[in-house]
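Novice: this one's sequence-less:
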């Protein structure tokens, strides 16, 4: 008997001695049939009464983000964009939730931080120069590397400058 036939015979004996059946439990087909489910279905009736439908509408999420109510101050410090933003050669459009589009990207296990300002229309280079000079004054740094993408309307600053940029945007009316 050669070695290949011996190994095959040993494997056959090994598998027959245990007589196991492999069952996959991760699929819905591997679960046992439940049987009659009609006992679990609750009874209901269809109604067109507007008084009852009012309670259902309160549970549904709104289809659009509602415009915020105008106040002098909000508890979170949030502010509406003012008309002073129209006087600049550039414009930064807010997100659909009325938030300023300033984001922090953390990569390389938290060692690389990039602050990005998105949704910029108009003269992006002038905005980059003004923001860069403001950040250099507030952070007491000589150089803050930037990356400007005109096609997507985005400026990236090296470092975490989110709060400083948001304060500057609020002071300019954006």
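Specialist: Nice, thanks for sending it over. This one's a predicted model, so the numbers in the text were calculated from it and none came from an experiment. Residues are numbered from 1 along each chain as shown.
Novice: going forward, measure contacts between C-alpha atoms and count neighbours the same way
Specialist: Will do.
Novice: tell me where the chain has strands.
Specialist: 90-92, 102-107, 112-117, 120-122, 146-149, 154-158 (DSSP state E).
Novice: list the helices and strands the third one packs on?
Specialist: Helices and strands touching strand 112-117, by 3 or more C-alpha pairs under 8 Å, 6 or more residues apart in numbering; DSSP states H and E, are strand 102-107, strand 154-158.
Novice: what about versus this one:
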């Protein structure tokens, strides 16, 4: 036998299930006074609610800080005028991080370091990165790829930190 029951607030699922038909054998699970389930209390005090809002995730990403952090993160140092003079620009992600990633292909452990969000001339960035990595490794064997459609530059190897250091040195 089914019975229509009003449910307590259950988050987003509770918005869909504000009242529903529940079989009789499961009614004890929705009993608010059941001692097997956690008790809750509805509070509308604004002083207490400020502590709850502090724990909730932010709806937007805050603006970029102007100072570096203890983790080693550094803000963009280029001004708009300096960025316009360069042949390429690497835009940060929405969380103010450098878009440098490591991709692992399945055929053997093949690692490719990928720089995304390249604006302007990706070939100029590839040439600059290639020269920088040649100096670090001390060899001329640097394999790169450029995808103009997706505006990405790829470098064969595990070079995420070296590429990030290069981009920070350039002011991105």
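Specialist: Good, I have the coordinates. Here the structure is a predicted model, which means the values were calculated and not measured.
Novice: can you calculate the TM-score here?
Specialist: Here the superposed chains carry a TM-score of 0.72, computed using TM-score structural alignment, normalised by the length of the second structure; 141 aligned residues with a C-alpha RMSD of 2.3 Å.
Novice: picking that back up, just so I know, which of the strands of the first structure lies nearest residue 75 of the first structure?
Specialist: Each of the strands of the first structure has some distance to residue 75 of the first structure by C-alpha to C-alpha; the shortest is strand 102-107, at 20.3 Å.
Novice: so that closest one aligns onto which residues of the second structure?
Specialist: On the second structure, the counterpart of strand 102-107 of the first structure by TM-score structural alignment is residues 100-105.
Novice: now do the contacts for the counterpart of residue 160 of the second structure in the first structure.
Specialist: Residue 160 of the second structure maps onto residue 162 of the first structure when the alignment is built from TM-score structural alignment. For residue 162 of the first structure, the contacting residues are 102-104, 115, by C-alpha atoms under 8 Å, 6 or more residues apart in numbering.
Novice: quick one: residue 162 of the first structure from residue 116 of the first structure, how far?
Specialist: Taking C-alpha to C-alpha, to the nearest Å as the measure, residue 162 of the first structure and residue 116 of the first structure are separated by 8 Å.
Novice: straight-line length of stretch 68-75 of the first structure, end to end?
Specialist: Using C-alpha to C-alpha, the two ends of stretch 68-75 of the first structure sit 13 Å apart.
Novice: and the end-to-end length of stretch 79-96 of the first structure?
Specialist: 15 Å.
Novice: so what's the residue positioned nearest the centre of the first structure up against?
Specialist: In the first structure, the C-alpha nearest the mean C-alpha coordinate belongs to residue 103, at 11.0 Å (C-alpha atoms, centre = their mean). Contacts for residue 103 of the first structure were tallied using C-alpha under 8 Å, 6+ apart; they are 115-117, 162.
Novice: 10 Å - rerun?
Specialist: 114-118, 156, 160-163, 166 (C-alpha atoms under 10 Å, 6 or more residues apart in numbering).
Novice: and residue 76 of the second structure, by the same measure?
Specialist: 64-68, 91-92, 96-98, 167-168, 170-172.
Novice: if we go to 8 Å?
Specialist: When contacts are counted by C-alpha under 8 Å, 6+ apart, residue 76 of the second structure touches 168, 171-172.
Novice: same check, this time on residue 172 of the second structure
Specialist: 75-78, 89-92, 98.
Novice: just put the residues you listed in CSV and tack on distance to residue 145 of the second structure.
Specialist: Below are the contacts of residue 172 of the second structure laid out as CSV (distance: C-alpha to C-alpha, whole Å):
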residue, distance to residue 145 of the second structure
75, 28
76, 26
77, 27
78, 26
89, 17
90, 16
91, 19
92, 21
98, 19
